[in-house]
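Visitor: Dropping the sequence and predicted coords here.
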Amino acid sequence: MPIQAPPQNAPTTESVTPLAKAIFDNAIDGLITIDDQGIIESFNPACEKIFGYEAFEIVGHNIRVLMPEPYHSEHDGYLEHYKTTGKARIIGTSGREVSGQRKDGTIFPLDLSISRFEHDGRQHFCGIIRDISQHKQREKELRDSESRIRSLVTSTVDGLITINASGQIDTFNPACEKIFGYSAAELAGKNIRVLMPEPYHSEHDGYLENYQRTGQAHIIGTSGREVRGRRKDGSEFPMDLSISRYELDDGVYFCGIIRDITKAKAAEDSRQQLMQRLMESNTELERFAYVASHDMQEPIRMVANFSEILVNEYQAQLDADGREFLEIINSSAIRLQDMVHDLLQYARLGRESLSFGEVNLEEQLEHVKINLSELIRDSGVEIYNAPLPVVSGSSVQLLRLLQNLIANAIKYQPANAHPVIRITCDPQDNYWRIAVSDNGIGISSDFVTQVFEPFRRLHTWDAIKGTGLGLAVCRKIVESHDGQIWANSSPGNGSTFYFTLPKTRERPPQ
């Protein structure tokens, strides 16, 4: 409601001493005095700041104007009851929290202390007021923060334990209860050693004392260290532990984040066993492929040679069907001979001991051109290359890699085409990315990832000769050099084969 002008006979503070007036005017807390009718007699500058009124607006008016409901309606009755009975609920008390109402109508929390005094034969009351809005807001923020932290501690899937400087457990969240089998109540105040098997159990207190004396830590401040824990039933298990240190008013505390890695360790052990069995199986398979292909060479060579003799010397004695059958036998034997040769080369990649050194890829490319000179001449292919780097690797294998990719690019060309091959090198942060591009027939996107599989052919042998092992050999060579190989292609638009080689080698080849 609007404030009316104060009556002309409103009391003033002119009679107070200069010291009292100085205190009144400069007090940090709000000071209000009222008479026994609730009429405001004085209103200091701190009150002006708190309520938004200036003193001249409020002096001479009932104190109710500064009160929201229900205090506004009840105040006069309360004051009358006090004067009649002498019973007080607030007067004489210190620091009671109530609500006030500012000039703009906003309601806020305040801390109120009221005392009674007599002057000129009448009762007067002095109120000391402190706006606690910010304090209440900070309390709310603190409660909200504590609530969020409690919710996080309660709901996190990782175990969380806090201990004091003596190693006594202070916090033990539900995830820890599930991990260790203890309830939080069982472990409250107990030493953290109860969760540790030997030798950690015996050494922990000494370690904690040494840390507090010297500041030297082995685990505190580190993340993800694997240690062992002990459950309530006595069983031990592997766990991932991170520990941090923090300080509160009552001392130093340590917080441990715990993750039970029993299943992860079991899965890792199983994976390692599977990998070992797979390696043994691959080794055995490579050995078998090597031995089989090696031992098959001679009988296949005999079949090819004798079928060729039959074709050359005895075909006149055969009818047309016989000559056709003989040609099929001879061509099949030659094809099988090529397959066994390539299979032997593929199997050798897993058996040969690699000698790594500096390899100049530009020099290797020149060797490839010499090796494929007849194919290059007959096809009319043009080969362009950007400067190629010196890398660490096997000169024999990297020569074979380039030779297979270039021969492949020449082979898969449309009829009457003018083949062009471009070789580029793109330096990356830690590796070289080399590309071999052609303008050949291309590969469907459905099959582009399959071309590196052994014996994978996208055309019949009669259409384009080959064994289907050339690109599989390329992949094996690149992987043995810690690189990757892939292709981009589409039908009619040629193909680009990419492979990467590390700029530096941090470990010896496997």
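Guide: Structure received. Numbers count the residues shown, from 1 in each chain.

Visitor: going forward, measure contacts between C-alpha atoms and count neighbours the same way
Guide: Noted.

Visitor: who's in contact with Asn408?
Guide: Gly470 (Cα atoms under 8 Å, 6 or more residues apart in numbering).

Visitor: Show me what counts as buried in the helix or strand it falls within.
Guide: Using DSSP states H and E, Asn408 sits within helix 395-411. By neighbour count on 16 or more other Cα atoms under 10 Å, the buried set for helix 395-411 is 395, 397-411.

Visitor: hang on, Ser270 is in a helix, isn't it?
Guide: Yes - according to DSSP: H, G, I helix; E, B strand; the rest coil, Ser270 belongs to a helix.

Visitor: Give me the distance between it and Ala264.
Guide: Applying Cα to Cα, to the nearest Å, the value for Ser270 to Ala264 is 10 Å.

Visitor: Likewise for Pro414?
Guide: 53 Å.

Visitor: Next: Asn408.
Guide: Asn408 is 44 Å from Ala264, by Cα to Cα.

Visitor: which SS state does the closest residue to Ser183 other than its chain neighbours fall under?
Guide: Of all residues not flanking Ser183 in the chain, Glu177 sits nearest, at 5.3 Å (Cα to Cα, 6 or more residues apart in numbering). Assigned with three-state DSSP, Glu177 falls in the helix class.

Visitor: What about Glu177, how many residues nearby?
Guide: By other Cα atoms under 10 Å, the residues close to Glu177 number 19.

Visitor: Kindly report the same for Asp446.
Guide: Neighbour tally, Asp446, other Cα under 10 Å: 8.

Visitor: Kindly report the same for the one 3 residues further on.
Guide: Residues near Thr449, counting by other Cα under 10 Å, number 13.

Visitor: and it, what is it in contact with?
Guide: Trp486, Ala487.

Visitor: looking at this, it is in a strand?
Guide: No - going by three-state DSSP, the assignment for Thr449 is coil, not a strand.

Visitor: Would you quantify the distance from it to Ala487?
Guide: Look at Thr449 and Ala487: by Cα to Cα, they are 7 Å apart.

Visitor: again with Ser353
Guide: From Ser353 to Ala487 the distance is 28 Å (Cα to Cα).

Visitor: What about Gln276, how many residues nearby?
Guide: For Gln276, the neighbour count with other Cα under 10 Å is 12.

Visitor: Strands of the stretch 301-450 of the chain, residue ranges please.
Guide: 357-360, 382-385, 390-393, 420-427, 431-438 (DSSP state E, counting those that start in this stretch).

Visitor: how about the ones you listed, which one is nearest Arg225?
Guide: Nearest of those to Arg225, taken as Cα to Cα: strand 431-438 at 31.9 Å.

Visitor: Please identify the buried residues of the closest one?
Guide: Buried residues in strand 431-438 (16+ other Cα under 10 Å): Tyr431, Trp432, Arg433, Ile434, Ala435, Val436, Ser437, Asp438.

Visitor: ok, and here's another one to check against it:
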Amino acid sequence: MKLRNVPIQRKLTIIIMLTTSMVLAVTSIAFITYEVFSFRSTLVQEMKTVGAVIAANSTAAVAFNDEGAATEILSALRAEENVLSAALYDANGSLLARYSPDASKTDFPPLPDFTGYRFEQGALLLVQPVERAETRVGTLFIQSDLRDIYNRLGLYGLIVALVMAGSFLMAFVISRWVQRSISHPILELAQTARTVSEKKDYSVRAQKFGEDELGELTNAFNDMLRQLGNRDVELFASRERLKLALSASQTGTWEWNLEANQMVWDEFTKKLFGIDRGTFSGGSGQLIEKFHPQDRPTIMKAVEATLLQGKELKVEGRVIWPDGSEHHLALRGKAVSDGPEAAKFNRVTGVCLDITDRRRAEERIRRMNAELEERVLRRTSELTASHQEMEAFTYSVSHDLRAPLRHITAFAEILEEEFSENFGEEARDYLQRILRGTESMSQLVDDLLNLARIGRQGLSLQKVDINIILHEIVADFQPEMKERNIHWEIEYIPEVSADPGLIRQVLANLISNAIKYTRPRKEATIHIGSDIPDGEIIIFIRDNGVGFDMKFVDKLFGAFQRLHRSEDFEGTGVGLALTERIVRKHGGRVWAQSELGKGATFYFSLPIVGKRLKEPEFETAGKMA
């Protein structure tokens, strides 16, 4: 059994016991190892001392090859129980004397090839030089067993075994006490979790046993149960609201188990499909069969896209009820899998809506739109004909007014030239008024004719260099500016697509207004420039004239509308209306911004063509007087 599957009580006991065992084992091994090395060091030191004494006593015997004396000296090693054998060698390496507690031992080794000590085959070997007057005259060899070390190791092993047994017993008793204090709160949490899982009762609470981390865990667990309980209540209420909302919106729910190929419909979905209770088998084929034969390919294609590509199911179709009535339904659904790592979808869940009323309303709206479009086309045709008749009438009336005006003007001029000397001051004033009136009336008739002509005239669009036209217009107005101090600022303007004659008239009207309404200024400034926002060019004419109040801006481009008194500024009020009509005919727009007493800026837009032209060679800014 794996440790992770062991109950927590036994798991805590095992962990404590294993920890205790490992600590004791490491401690015992370290202790025994230290003792062994310490005893070996002591043994080596003792043997070195014994060897030094024997070597010093046997100097004369070895120097004179006195075997008897050497043997007697070696016999002093009987007092050392650990010595297994000893031997003295002369300067030539020949065995001179030997000693062994076992008298039968005769296999003494030849002269060793090292000096000092080494451990070999469970024994300590000591080789000590025998010297006389700092001259080596022989060699002492002593072999000692390690019986004391082994005896001590056995004793230590027994002690360690007793200590570990006692420690195991104490550790087991302590672990039982510790694991109860640790595992009991955990077992209480586990039991509470099982109760909640089995009974779905979120009012159960786990008992708290302390203020430590387990106590904090118990508090967090109980708080989680409280939140789950609140959410369970909210979820129940939400389900009831959803059920009520689905019922009120005539929406049914369904789920399709792809693995079992079984569908689960709620009662309202069955009602929407016209299926009686107990007659739905749950097969997906029955769903397709319920739709109108003409709609089935669309339904099947949408379902396949949802199953194979995971696309959201959005499809509508007609359903034929058993009574023969036709109903429009909308299916909305989504393919889902039971886990984030699932390789394929295993179910589709969604809703079913009755859209019959909506489809019928859409059909009514479609018919009404068709009728409205027909009416609009008929009305537009009527308005176009009326507009054309009005323009023809205006042109005819304006043209017919020219002859009487010419007669009036001609007779008034004859009176002025031939009979003015016979007129009194008042009569001459009346005559001047007649001349000014006929002149004003003639200008008005010309403006009316221009308006009518613009309505009938077609556009001759071509690339137009605005810069040349601007300077020609400024030159044409030069006689009117002889006594004026006007500073002109004319920027380079890109090429546009327009009717040259009409666009010249627009610029002439706007520049004429700028010259006229800056008349009260001692130093007038007229700035002409352009901007290119998105696919169009906006041309502006800005002046520092008298301006106008922006609350009257809606009247600005109306025919015969004037914002200033005729006594102050002459005009018929048709120029800006003509300008607006020409710009609109080009597909552009015209507008203005102003502040009373601080000048005005008029803007109009036109389509832009090509890239910038080469800068003109004539002067585009400067002072003209």
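Guide: That came through, no problem. Predicted model only: the values in this text are computed from it and were never measured.

Visitor: Mind checking the TM-score on these two?
Guide: Here the TM-score for the pair of chains, by TM-score structural alignment, normalised by the length of structure 1, is 0.60; 398 aligned residues with a Cα RMSD of 5.4 Å.

Visitor: So for Ser353 and Ala487 of structure 1, which residue has more residues nearby?
Guide: Comparing Ser353 of structure 1 with Ala487 by other Cα under 10 Å, the one with more neighbours is Ala487, at 18 against 11.

Visitor: so what corresponds to the more buried one in structure 2?
Guide: For Ala487 of structure 1, the aligned residue in structure 2 is Ala592 (criterion: TM-score structural alignment).

Visitor: tell me the secondary structure for the nearest residue to that match once chain neighbours are set aside?
Guide: Leaving aside its chain neighbours, Ala592 of structure 2 sits nearest to Phe602 (4.4 Å; criterion: Cα to Cα, 6+ apart). What three-state DSSP gives for Phe602 of structure 2 is strand.

Visitor: mind listing what the alignment partner in structure 1 of Phe602 of structure 2 touches?
Guide: Aligning on TM-score structural alignment places Phe602 of structure 2 opposite Phe497 in structure 1. Contact partners of Phe497 of structure 1, counting by Cα under 8 Å, 6+ apart, are Leu405, Ala435, Val436, Ser437, Ile485, Trp486, Ala487, Asn488.

Visitor: And Phe497 of structure 1, how far from Pro387 of structure 1?
Guide: Taking Cα to Cα, one finds Phe497 of structure 1 at 17 Å from Pro387 of structure 1.

Visitor: give me the element Phe119 of structure 2 is part of.
Guide: Phe119 of structure 2 is part of strand 116-120 when elements are defined by DSSP H and E.

Visitor: residue ranges of the helices in structure 2, please?
Guide: Per DSSP state H, structure 2 carries helices over the ranges 8-57, 59-63, 67-74, 147-199, 213-248, 267-272, 284-290, 296-309, 356-414, 425-456, 466-476, 500-517, 575-585.

Visitor: now for those helices, which one comes closest to Ile320 of structure 2?
Guide: It's helix 284-290; of the helices of structure 2, that one is closest to Ile320 of structure 2 (Cα to Cα) at 6.7 Å.

Visitor: Which of the residues in the closest one are classified as buried?
Guide: Quick answer for helix 284-290 of structure 2 (16+ other Cα under 10 Å): Leu287, Ile288, Lys290.

Visitor: one step back: highest mean neighbour count out of the strands of the stretch 301-450 of structure 1?
Guide: Ranked by mean neighbour count under mean count of other Cα atoms under 10 Å, the strands of the stretch 301-450 of structure 1 are led by strand 431-438, which reaches a mean of 21.

Visitor: average gap between that one and structure 2?
Guide: Comparison of strand 431-438 of structure 1 with structure 2 after fitting gives an average deviation of 1.7 Å (mean Cα distance after the TM-score superposition for structure 1).

Visitor: which bit of structure 2 covers that strand?
Guide: With TM-score structural alignment as the criterion, strand 431-438 of structure 1 aligns to 536-543.

Visitor: what's the counterpart of Tyr492 of structure 2 in structure 1?
Guide: By TM-score structural alignment, Tyr492 of structure 2 lines up with Pro387.

Visitor: My read is that its match contacts Leu361, right?
Guide: No - counting by Cα atoms under 8 Å, Pro387 of structure 1 does not reach Leu361; the two are 9.0 Å apart.

Visitor: between those two, who's got more neighbours?
Guide: With neighbours defined as other Cα under 10 Å, Pro387 of structure 1 and Leu361 compare such that Leu361 has more, 18 against 10.

Visitor: Quick one: map that one onto structure 2.
Guide: Using TM-score structural alignment, Leu361 of structure 1 lines up with Ile466 in structure 2.

Visitor: Leu336 of structure 1: what's it in contact with?
Guide: Counting by Cα under 8 Å, 6+ apart, Leu336 of structure 1 has contacts Ile300.

Visitor: count of neighbours near Gly154 of structure 2?
Guide: Residues near Gly154 of structure 2, counting by other Cα under 10 Å: 12.

Visitor: What separation is there between it and Asp148 of structure 2?
Guide: Distance from Gly154 of structure 2 to Asp148 of structure 2, by Cα to Cα: 10 Å.

Visitor: now swap in Met164 of structure 2 and tell me
Guide: 24 Å.

Visitor: again with Leu217 of structure 2
Guide: 59 Å.

Visitor: same thing with Asp549 of structure 2?
Guide: Look at Asp549 of structure 2 and Asp148 of structure 2: by Cα to Cα, they are 125 Å apart.

Visitor: same question, Ile511 of structure 2
Guide: On the measure of Cα to Cα, Ile511 of structure 2 and Asp148 of structure 2 end up 129 Å apart.

Visitor: Then Leu126 of structure 2?
Guide: 17 Å.

Visitor: Could you do Thr384 of structure 2 as well?
Guide: 133 Å.

Visitor: now do Glu413 of structure 2
Guide: 161 Å.

Visitor: Of the two, which one has the most company?
Guide: Set Glu413 of structure 2 next to Asp148 and count neighbours by other Cα under 10 Å: Glu413 wins out with 17 against 13.

Visitor: That one maps to what in structure 1?
Guide: Glu413 of structure 2 maps onto Asn312 in structure 1, by TM-score structural alignment.

Visitor: If we ignore the residues flanking it in sequence, what's nearest Asp531 of structure 2?
Guide: Ile538 (5.2 Å).

Visitor: hang on, the earlier thing: distance-wise, check the match of Glu413 of structure 2 relative to Phe325 of structure 1.
Guide: Note on Asn312 of structure 1: its distance to Phe325 of structure 1, by Cα to Cα, is 14 Å.
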